[in-house]
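Novice: here you go, sequence then predicted model.
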Amino acid sequence: MYAILDIETTGGQFNEEGITEIAIYKFDGDKVVDQFISLVNPQIEIQPFVVKLTGISNAMLRLAPKFYEVAKRIIEITTDCVIVAHNADFDYRVIRTEFRRLGYDFNRDTLCTVELSQKLLPEAKSHSLGKLVRSLGIPIADRHRAHGDAMATLKLFQLLLSKDHEKTILKSMIKSDIRTGINPKFLDIADSLPSTVGIYYIHNEEGQIIFIGKSQNIKKKVLQHFTSNTTVFKKIQQETYTVTYEKTGNELIAMLKEAEEITINKPKYNKVSKKNIYPYSLYIKTNLNGYHYFAIEKTDGRKRNVMAFTSPTEGRKFVQSITHHFELPFFLEMINEKKSKKVTEANFSDTIEMNKTDYNCNLLELLVNYNIDQDNLLIINKGRKVEEKSAVVLEEGKLRGYCFYDLNYQVNSLDRLQSNLTTITFNRNNRNIILNYLNKKTGYKLVHI
């Protein structure tokens, strides 16, 4: 659990500042579950330059509660939370000073989004909150007011969570929970999980990730793990301390993210297979007369495939689906599913009453909706919430990563898109994951930019 906060102060000498406004959003890694926003009467004068910067004046604060009147609420909303702030050292120091004046020792773990953004967004020209979120296309309202800056910090933190492939942020939260002695049972763990698509991470008592999985229904899948009698999952059950998760909005991002993070984190109970997860592919070949034809073969990483399949039968069904309304004759060269040798037929081009250029164009047109190799391509899909969308980004067939966005202008600019991107390493399996997804799923939209 995180407490994303921001404060405004009176300014002045070190450790003599007073708080004029505070905003705290309690965030469970998925959504805001509580919030507290209040002006605060600091009982000292505000520096003139601060009044000009924030718009908060001494007159506005005369009837505002004093810090001791809101202290209990601050303790309550931040209990068992990691405090997250932009320049956390400053906010945390000022809050601790205010509590120290009341004779209370306020101690919380902290995360600084300045430091996190420097690590995860090293290419950013500036790491100040205003310039950084604008460069990422994150909307910010009421700049230099606590609630506006805290909400912008929250949205920035969500982006940083998705970019954190090594899961250092999640691990720090789990270690904090361990120190507080929280040890939920399996049913309590499952109750906290969403019934939606995403990635889940099973942690041991040291906070280490021991298993990473994906599912269309995270809660259902994790419950299956907890009730499984297989040797592997019995071991996982014995070592499980807690489960964290990340919503992905759709299965494509979940599959790509799972493959990437298993490779990076190497959880002890995930097997990294060297085999191609899509062992069969569709290729376009050309016969001696220059006519194109379809061929389903074992996947060859040295050749660029048109589609990827788990079986030859799946490949045959795909060809049948795209040629359903095709009025011209065509030839499918099919690997034999049992004997692993190809079926041959007579030279089909003898029956075609069309020159090879026109025929080949007609055949390739059948695959236009699955072409990921030309230009820069976005695969637009569902986001993690109703008002959000996602985009998987490819440049000339090479996967760059994915992003989530609320507003169209966030993906119209290549520069802004690049800074908002959670990168994913391009490899053959990721290409095949995308191709197979385009074959089997609906609801996505391909946009060339």
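Specialist: It's in.

Novice: please make it C-alpha for all contacts and neighbour counts, starting now.
Specialist: Will do.

Novice: now do the contacts for Y402.
Specialist: With contacts defined as Cα atoms under 8 Å, 6 or more residues apart in numbering, Y402 is in contact with I253, S390, A391, V392, V393, L421, T422, T423, I424.

Novice: so how far is F348 from it?
Specialist: Plainly put, Y402 is 43 Å away from F348 if you go by Cα to Cα, to the nearest Å.

Novice: repeat that for I7.
Specialist: With the distance defined as Cα to Cα, I7 ends up 75 Å from F348.

Novice: okay, the two: which has more neighbours?
Specialist: For I7 against F348, the residue with the higher neighbour count under other Cα atoms under 10 Å is I7, and the figures read 27 against 15.

Novice: ok so that one is a helix residue?
Specialist: No - I7: not assigned to a helix; according to DSSP: H, G, I helix; E, B strand; the rest coil it is strand.

Novice: hmm, T54 is touching H144, no?
Specialist: Yes - proximity of T54 to H144 meets the contact threshold set by Cα atoms under 8 Å, at 5.2 Å.

Novice: overlap of the contact sets of these two?
Specialist: In contact with both T54 and H144: E8, using Cα under 8 Å, 6+ apart.

Novice: these two: which is more packed in?
Specialist: Comparing T54 with H144 by other Cα under 10 Å, the one with more neighbours is H144, at 19 against 16.

Novice: show me what contacts the more buried one?
Specialist: Residues near H144 by Cα under 8 Å, 6+ apart: E8, L53, T54.

Novice: how about I22?
Specialist: When contacts are taken as Cα under 8 Å, 6+ apart, I22 is in contact with L5, D6, I7, E8, F36, I37, S38, L39, V40, A146, H147.

Novice: and here is the other one:
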Amino acid sequence: MYTILDIETTGGKYNEEGITEIAIYKYNGHEIVDQFISLINPERDIQPFVVNLTGINNSMLRNAPKFYEIAKRIIEITEETILVAHNAKFDYRILRTEFKRLGYDFSRKTLCTVELAKDLIPDQNSYSLGKLTRSLGIPVGERHRASGDALATVKLFKMLLAKDVNKKIVQESIRLEPKYQMEPRLLDILDELPSITGVYYMHKADGEIIYIGKSKNIRTRVNQHFTSDNPKSKRIQLQVAAVTYEETGSELVALLKESEEIKRNKPIYNRALRRTIFTHGLYSFTDSQGYLNLKVAKINGKVKPITTFSNLQSAKSFMSKITDEYNLCQKLTGMYSTRSNCFNYTIKQCFGACIEKEDPTDYNSRTSQLIHKHRFENQNMVIIDRGRSVDERSAILIENGVFRGLGFYNLNYQINNIEVLQSIITPMQNNRDTQHIIQSYLRRNKKLKVLEFNANSNNS
């Protein structure tokens, strides 16, 4: 559990500042579960430049509570949480100083979103809250007011959690939070899980990830783990102390994150999934009559396939669909073995390539369209899919045929150039598995929005 806060002060000499406003949002990694916002009478004058910056003046604070009057609420809302702030060193020092004046030793673990952003979103022009949120498309309410800045920090922290593919932030929080060190009963864990699409992480008591999975319904899937009597599930049930999750909205994002994070974290019970997840590929060759043929074969690692399939049955199903869709010849797609015409020719769905009646140029044009559509090579595109809320979308970036990563953006924020897109994207590994996942998903979801762009231009 995290408490994300922002403090406005009077300004002045080091360790002599007073708090004028505080906003604290208790955040469980997915949503705000509690909050505390208050003006505070600092019992000293506010520096003129601070009044100009925040709009908070001395008269506004005359009847506001003094710090000692709200100190108990701050202790309660932050208890057993990690304090998160943009430039946490400053906010934590101010809080500790105020509590020290009351004779109380206030101590909490802290996380700084400036430091996290420098690590997870490198090469930004500025890491000030205003400029960073603007470059990432994060809406900010009242700037330089505690509530507006704290809410912006919540949204920034949510993005940073998504970018932390090694799960260092979450694993560290589980080690620190007593509530996660956990009740032995699996039902207690299950009660905290939602029925949403995303990736889930099973942890031991020390935070170590022992299993990563994805599901369109996380609660139902974890329940299956907890009720199964197969040997692996039994071992997981004995060791699991907590289950954390990351909502993705999009099944494609969940599939890609699951694949990436299994390879990065190497959980002990994911060994089977570390292997390649496809067996067959689609290949092309030109026959002696000049016709472009397609064939399905086992992946051999020597020749790069046009696209890949999880198994032979999946490949056959795809070939049947595209043969009809593109009016291809069953003989030249390997679907119908014959020395004469294919069956589709007799029902006038094939134009006669099987008996050299159709001109090879015409036939090859349709086959080439199919190959281009399903091959990543040299393609530049953004796949737009569902986000984690109604006003959000996910974006998967393919650049020059290479999967670059994924991210989320608000619908009110227009992605109008590749540089903006790259700033919200979490970089991820491009490999044969990710290409297979994306190609398979695109085949299944034909209504998915795909934006093509010119690699030499900033306009998408």
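Specialist: Thanks, I have the structure now. Being a predicted model, the structure only gives us computed values, none of them experimental.

Novice: now the TM-score, please.
Specialist: TM-score of the superposed chains, computed with TM-score structural alignment, normalised by the length of the first structure, equals 0.92; 443 aligned residues with a Cα RMSD of 2.3 Å.

Novice: are any of the contacts of I22 of the first structure buried, and if so which?
Specialist: Burial of the contacts of I22 of the first structure was assessed by neighbour count (16 or more other Cα atoms under 10 Å); the buried members are L5, D6, I7, E8, I37, S38, L39, V40, A146, H147.

Novice: tell me the centre residue of the first structure?
Specialist: Within the first structure, one residue has its C-alpha closest to the average C-alpha position: by Cα atoms, centre = their mean, that is S162, at 4.0 Å.

Novice: name the nearest residue to it, sequence neighbours excluded.
Specialist: Once its chain neighbours are removed from consideration, S162 of the first structure has its nearest residue in T422; the separation is 6.6 Å (Cα to Cα, 6 or more residues apart in numbering).

Novice: residues near the one you found, how many?
Specialist: Using other Cα under 10 Å, the number of residues around T422 of the first structure comes to 24.

Novice: ditto for the one 5 residues further on
Specialist: Counted with other Cα under 10 Å, the neighbours of N427 of the first structure add up to 11.

Novice: do you know how far the aligned partner of it in the second structure is from I236 of the second structure?
Specialist: Aligned against the second structure by TM-score structural alignment, N427 of the first structure finds its counterpart in N431. As defined by Cα to Cα, N431 of the second structure lies at a distance of 29 Å from I236 of the second structure.

Novice: ok, D229 of the second structure next?
Specialist: Here the criterion is Cα to Cα. By it, D229 of the second structure lies 11 Å from I236 of the second structure.

Novice: tell me which of the two has more neighbours.
Specialist: Neighbours per residue (other Cα under 10 Å) separate D229 of the second structure from I236, with I236 holding more: 19 against 12.

Novice: dump the residue contacts of the more buried one.
Specialist: Contacts were defined as Cα under 8 Å, 6+ apart; by that measure I236 of the second structure touches I210, H225, Y269.

Novice: hang on, I196 of the second structure in a helix?
Specialist: No - inclusion of I196 of the second structure in a helix is not indicated when three-state DSSP is applied; the result is coil.

Novice: okay, now it: neighbour count?
Specialist: 18.

Novice: do I have it right that it meets K216?
Specialist: Yes - contact criterion Cα under 8 Å: I196 of the second structure and K216 qualify, at 6.0 Å.

Novice: so where do the helices sit in the stretch 151-300 of the second structure?
Specialist: 168-176, 186-191, 218-227, 231-239, 251-265 (DSSP state H, counting those that start in this stretch).

Novice: of all these, which one comes closest to H30 of the second structure?
Specialist: Go through the helices of the stretch 151-300 of the second structure one by one with Cα to Cα and the one that ends up closest to H30 of the second structure is helix 168-176, at 12.0 Å.

Novice: what residues of that closest one count as buried?
Specialist: If you call a residue buried by 16+ other Cα under 10 Å, then helix 168-176 of the second structure has these buried ones: V170, Q171, S173, I174, R175, L176.

Novice: tell me who's in contact with the fourth one.
Specialist: Okay, so that is I174 of the second structure. Y180, Q181, A205, D206, G207.

Novice: could you redo the last one with a cut-off of 6 Å?
Specialist: The contact partners of I174 of the second structure, by Cα atoms under 6 Å, 6 or more residues apart in numbering, come to Y180, G207.

Novice: and it, how far from R275 of the second structure?
Specialist: 29 Å.

Novice: ok, the fifth one next?
Specialist: Here the distance between R175 of the second structure and R275 of the second structure works out to 30 Å (Cα to Cα).

Novice: cool, and the second one?
Specialist: Here the distance between Q171 of the second structure and R275 of the second structure works out to 25 Å (Cα to Cα).

Novice: over to the first one?
Specialist: Distance of V170 of the second structure to R275 of the second structure, computed by Cα to Cα: 26 Å.

Novice: and N28 of the second structure, by the same measure?
Specialist: N28 of the second structure sits 33 Å away from R275 of the second structure, going by Cα to Cα.

Novice: so for these two, which residue has more residues nearby?
Specialist: Counted by other Cα under 10 Å, N28 of the second structure and R275 do not tie: N28 has more neighbours, with 13 against 10.

Novice: I'd say that one and M1 touch.
Specialist: Yes - N28 of the second structure is in contact with M1 according to Cα atoms under 6 Å; the separation is 4.8 Å.

Novice: for the residue mapped onto I46 of the second structure from the first structure, give me its contacts.
Specialist: Pairing criterion TM-score structural alignment: the partner of I46 of the second structure within the first structure is identified as I46. Counting by Cα under 6 Å, 6+ apart, I46 of the first structure makes contact with T10.
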